[in-house]
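Undergrad: Next comes the sequence, and after it the predicted model I'd like to discuss.
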Amino acid sequence: MTSNDDADADRILDGITVVDLTTFVTGGFATLMLANQGAEVIKVERPEVGDDNRHSGPPFVEPDPDYDGPGRTADDNGESPYFWTINYDKLSVEFNLKTDSGLEALYDLVEEADVVVENFRPGTAERLDVGYDDLREVNEDIVYCSISAFGETGPWSSRPGYDLLVQGTSGIMSVTGPEDGDPVKVGLPQTDLITGMWAAFGIVGSLFRRELTGEGDRIEIGMHDAALPWLTKQAGKAFVGEQPERMGTKDPVLAPYQAYPTADGYLNVGCGNQKLWEELCAAIDRPDLAEDDRFASNPDRVANMDELETELSAVFRERPTDEWVDLLADEHGLPVGPVYDVPTALDNEQTEARDVIREVDHPALGTVPVIEHPLNYEHADAGFDGAPPLLGEDTEAILRGLGYDDAALTRLRDEGAIPGE
């Protein structure tokens, strides 16, 4: 096996090898989380094509034309920055799993691995001879995670699915957007990421169980199932016969808890209890609002949310966002904050102070930015050391680590199992 030379020896998943058969985001984010904790993640990609997420763009970034090392971009346009964000610290091999020798190479890899993750449509892994039963014959202790849109049972199990579809079936879109507008997709691939996090959680749990019992396991996750526990407040209303509605930035059980327009942008205000509400009224020089019967308690404010919005919007429009943040958050310690665009979210004093955005060396691009994961341990290390891999960058090194010599590599190339030189 190969690994990053500077990988820390005291990361929680150090020594764990993950074979990643997934494409796009769900499995990719799960294995990204594992890589952040020290696992060696090996992406098995289609020759010449790679992970579909390599082609997600524009934008694309052109590689250094003088780079002549292993691997390549999977698109003439260059590298997709979207691909970077899901594939730091991974290795890439190209195996044609529709050839006998490509499948043999995968089995050799799985024999030395701890985890396999796949997100084929149900039944596809079995048709490719890479299902759980197939790989368990190779490695009986394997932890095998299957991810699909709707799971492997039920009337929707054979349906294809993407984040957009599951945002619809999970009810998320029905409660997102303006209250008098159409259903709105959350502006990031939320159900992909939710599912990826559940998958990583399940994999780590299964690895812990294996430490206790010596037994591997199979984890089966549907994106639709994975999204439903996140409904929380909205599900609570539905459980008692109420219909959750779109509310814009408002909250169904708290007020004020929303975004308000300011002189130059928007301000989020989240008063989670009565004390904070009263302190807010004093800080904005509107003590009369705290004494108003319409806003006397949180249930009153929720019942009169529109009137409360009118009152507070008129106040907050009087000053720019930064002035309100200085006054209310910094001076009075109240839960208010700005609504940033994405570039500002990635580049501000708090993000910088926490070292969330860093750079790592990339063989064909010089350096690329990295969004670090938020787990900070006192007694262990975490974080990314390596750039996302070029397509097939590690194919030869991984195979040589498994014992393949020059003749074996030539055979694989001749049989179409791996790309030619």
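TA: Nice, thanks for sending it over.

Undergrad: only C-alpha atoms for contact and neighbour calcs from this point on.
TA: OK.

Undergrad: Ser174: neighbour count?
TA: Neighbourhood size, Ser174 [other CA atoms under 10 Å]: 19.

Undergrad: Name the SS class of it, please.
TA: Following DSSP: H, G, I helix; E, B strand; the rest coil, we place Ser174 in the helix state.

Undergrad: I figured it was touching Glu245, is that so?
TA: Yes: taking CA atoms under 8 Å as the definition, Ser174 is a contact partner of Glu245 at 6.9 Å.

Undergrad: Run through the helices of the stretch 301-421 of the chain in chain order.
TA: 305-316, 321-324, 342-346, 349-353, 395-401, 406-414 (DSSP state H, counting those that start in this stretch).

Undergrad: closest to Glu220 out of the ones you listed?
TA: For Glu220, the closest of these is helix 395-401, at 27.9 Å, according to CA to CA.

Undergrad: other SSEs contacting the closest one?
TA: Under the contact definition 3 or more CA pairs under 8 Å, 6 or more residues apart in numbering; DSSP states H and E, helix 395-401 sits against strand 90-94.

Undergrad: packing partners for the strand it packs on?
TA: Packed next to strand 90-94, using 3+ CA pairs under 8 Å, 6+ apart, are strand 40-45, helix 395-401.

Undergrad: now with 10 Å?
TA: If you count contacts as 3 or more CA pairs under 10 Å, 6 or more residues apart in numbering; DSSP states H and E, strand 90-94 packs onto strand 17-20, helix 26-36, strand 40-45, helix 395-401.

Undergrad: Put this next to the previous one:
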Amino acid sequence: MPGPLHRLKIVDLSRVLAGPNCTMILGDMGAEVIKIESIEIGDETRGWGPPFLEGESAYYLCANRNKQGITLNLKTPQGLEILKKLVSDADVVVQNFKPGTLYRLGFGYEEMKKVNEGIILASISGFGATGPYSHLPGYDYIIQAMSGLMSITGEKDGQPAKVGVAIADVLTGLFTCIGILGAIQHRNRTGEGQEIDISLFDSQLAALVNVASNFLCSGRIPERLGNAHPNIVPYQVFAANDGEFILAVGNDRQYQKLAILLEDEILLSDQYKKNSGRLQKKDELEKVITAKLKTKSRAEWKVLLDEAGIPNGPINNVMEALDSEQAIAREMVVKIKHPTISNLKLVGSPLKFSKSPIKIDRHPPLHSEHTDEILFKLGYSKHEIVKMKQDHII
């Protein structure tokens, strides 16, 4: 059964993480994705490591499956001409050059429309095409700092901290994917293509969700709370007698179950029945709960809390998470055939379609792996391809 985006063609000019993650998701859903890289080093992440697995960077491998790979020198007239041919029958172009780069190459959105009137151009940058910061490079770490995310991440009395993955890149890739699907639906209705201008900064601001809303509604600047929640109590890390785990009491009903389970008169008192009261006396409440939870092991509490329907969970390391029975049952670790790597495992797709399931048909391409194949399809002869290689066009 073909994927839900079968017959959609994506020309991928992006590199590093936000764009490649977006196009990988589209490829997972069945779109044909042609990844275009520079002829020298290609996607920068090819060199980001260790770890390397039989010569391939683990970083590159995480975001580039279900794609074909071609190299082009876009600074040459013939390289640009090949790009135009690829775009001529494509549905979407994804690029994350600095704003204005495509226009300087002579192939901005207006020029693309002359080649393909219905083309959708998704342009990803650090700060977007407008505004005083539009010319600045966008790195996830910097975006986490400038967006306010780091100011609310970390211990209250410690340094601001970044999230352990490039979360602004990941979120921007997801927002870009959503934008592309919306633009396709618009084109289905009207026949019109369009350009999508999306930035890491905007995406991360949007991802502040309730924390941003708290400020906009109250005027109070949010602070770091460590592992606590700004709006809900108890919702944090607690210690059993053999280590730490998460207790996430999301509503008053769950709190009543917890108070009954812990068998403490203080916890059952009226002052704590409502979340608003628990927030007002957060410190006192935490002390009572902490003392109670230290009387049993994490495993014992896991059984009791699950039986009571109270959200909780262990703090797994990455190995424990990926090796968990749940991850295995959900096929979240998949084995991929690769021409040079004997045992390649990647994180699976979280998208579970009942009628058009995700398929991983292509390994993350080697540098320039499909250049000849793609150029043959475009009508170039073997002699022309050899000449272009000699001229450093491909």
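TA: Nice, thanks for sending it over. Remember, it's a predicted structure, so these values are computed and weren't measured experimentally.

Undergrad: where does the TM-score land?
TA: Once superposed, the chains reach a TM-score of 0.96 (TM-score structural alignment, normalised by the length of structure 2), with 393 aligned residues with a CA RMSD of 1.5 Å.

Undergrad: Return the residues in contact with the corresponding residue of structure 2 for Thr26 of structure 1.
TA: Under the alignment (TM-score structural alignment), Thr26 of structure 1 pairs with Ala18 in structure 2. Going by CA atoms under 10 Å, 6 or more residues apart in numbering, Ala18 of structure 2 touches 63, 95-96, 124-125, 140, 166-177, 199-200.

Undergrad: Name the nearest residue to Arg317 of structure 1, sequence neighbours excluded.
TA: Thr262 (4.0 Å; CA to CA, 6 or more residues apart in numbering).

Undergrad: And the one you found, what's its match in structure 2?
TA: Thr262 of structure 1 maps onto Ala240 in structure 2, by TM-score structural alignment.

Undergrad: Quick check: the gap between that match and Ala308 of structure 2.
TA: 17 Å (CA to CA, to the nearest Å).

Undergrad: Who has more neighbours out of the two?
TA: Neighbours were counted for Ala240 of structure 2 and for Ala308 using other CA under 10 Å; Ala240 has more, 20 against 14.

Undergrad: Tell me which residue of structure 1 matches up with Asn210 of structure 2.
TA: Asn210 of structure 2 maps onto Lys233 in structure 1, by TM-score structural alignment.

Undergrad: Same check on Ser269 of structure 2?
TA: Using TM-score structural alignment, Ser269 of structure 2 lines up with Glu291 in structure 1.

Undergrad: Enumerate every residue touching that match.
TA: 278, 281, 297.

Undergrad: Can I have the buried ones of these as a PyMOL selection?
TA: In PyMOL syntax, the buried subset of those is picked out as below (16 or more other CA atoms under 10 Å):
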select buried, resi 278+281+297
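
Undergrad: The contacts of Glu291 of structure 1 into a markdown table, with extra columns for distance to Glu104 of structure 1 and secondary structure?
TA: As requested, the contacts of Glu291 of structure 1 are exported to a markdown table (distance: CA to CA, whole Å; DSSP: H, G, I helix; E, B strand; the rest coil):
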| residue | distance to Glu104 of structure 1 | secondary structure |
| --- | --- | --- |
| Glu278 | 68 | helix |
| Cys281 | 69 | helix |
| Ser297 | 67 | coil |
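
Undergrad: Name the nearest of the contacts of Glu291 of structure 1 relative to Arg209 of structure 1.
TA: Of the contacts of Glu291 of structure 1, the one sitting nearest to Arg209 of structure 1 (CA to CA) turns out to be Ser297, at 47.5 Å.

Undergrad: List the residues that contact that closest one.
TA: Ser297 of structure 1 neighbours (CA under 10 Å, 6+ apart): 255, 273-274, 277, 290-291, 303.

Undergrad: give me the element Ile143 of structure 2 is part of.
TA: For Ile143 of structure 2, the element it lies in under DSSP states H and E is helix 140-146.

Undergrad: For that helix, which outside residues touch it?
TA: So helix 140-146 of structure 2 is contacted by 17-18, 126-127, 137, 149-151, 153, 160-163, 165-170, 199-205 (CA under 10 Å, 6+ apart).

Undergrad: whereabouts in structure 1 does the following helix or strand past that helix align?
TA: Counting by DSSP H and E, the element after helix 140-146 of structure 2 in chain order, helix or strand, is helix 167-190. Using TM-score structural alignment, helix 167-190 of structure 2 lines up with residues 190-213 of structure 1.

Undergrad: mean shift between that stretch and structure 2?
TA: For stretch 190-213 of structure 1, the mean deviation from structure 2 after alignment is 0.8 Å (mean CA distance after the TM-score superposition for structure 1).

Undergrad: In that stretch, which residues are buried?
TA: For stretch 190-213 of structure 1, a neighbour-count test (16+ other CA under 10 Å) marks 190-200, 202-204, 206-207, 210 as buried.

Undergrad: Roughly how far does Val166 of structure 1 sit from Met223 of structure 1?
TA: Taking CA to CA as the measure, Val166 of structure 1 falls 7 Å from Met223 of structure 1.

Undergrad: sorry, that was for Pro155 of structure 1
TA: Distance from Pro155 of structure 1 to Met223 of structure 1, by CA to CA: 15 Å.

Undergrad: More neighbours: those two, which one.
TA: Shown here are Pro155 of structure 1 and Met223; by other CA under 10 Å, Met223 has more neighbours (28 against 9).

Undergrad: list the contacts for that one?
TA: Met223 of structure 1 sits in contact with 26, 147-151, 161-163, 165-167, 169-170, 191-196, 198, where contact means CA under 10 Å, 6+ apart.

Undergrad: if you set the cut-off to 8 Å instead, what comes out?
TA: The contact partners of Met223 of structure 1, by CA atoms under 8 Å, 6 or more residues apart in numbering, come to 147-151, 166, 191-192, 194-195.

Undergrad: corresponding residue for it in structure 2?
TA: Using TM-score structural alignment, Met223 of structure 1 lines up with Leu200 in structure 2.

Undergrad: go on, Asn139 of structure 1?
TA: Using TM-score structural alignment, Asn139 of structure 1 sits opposite Asn116 in structure 2.
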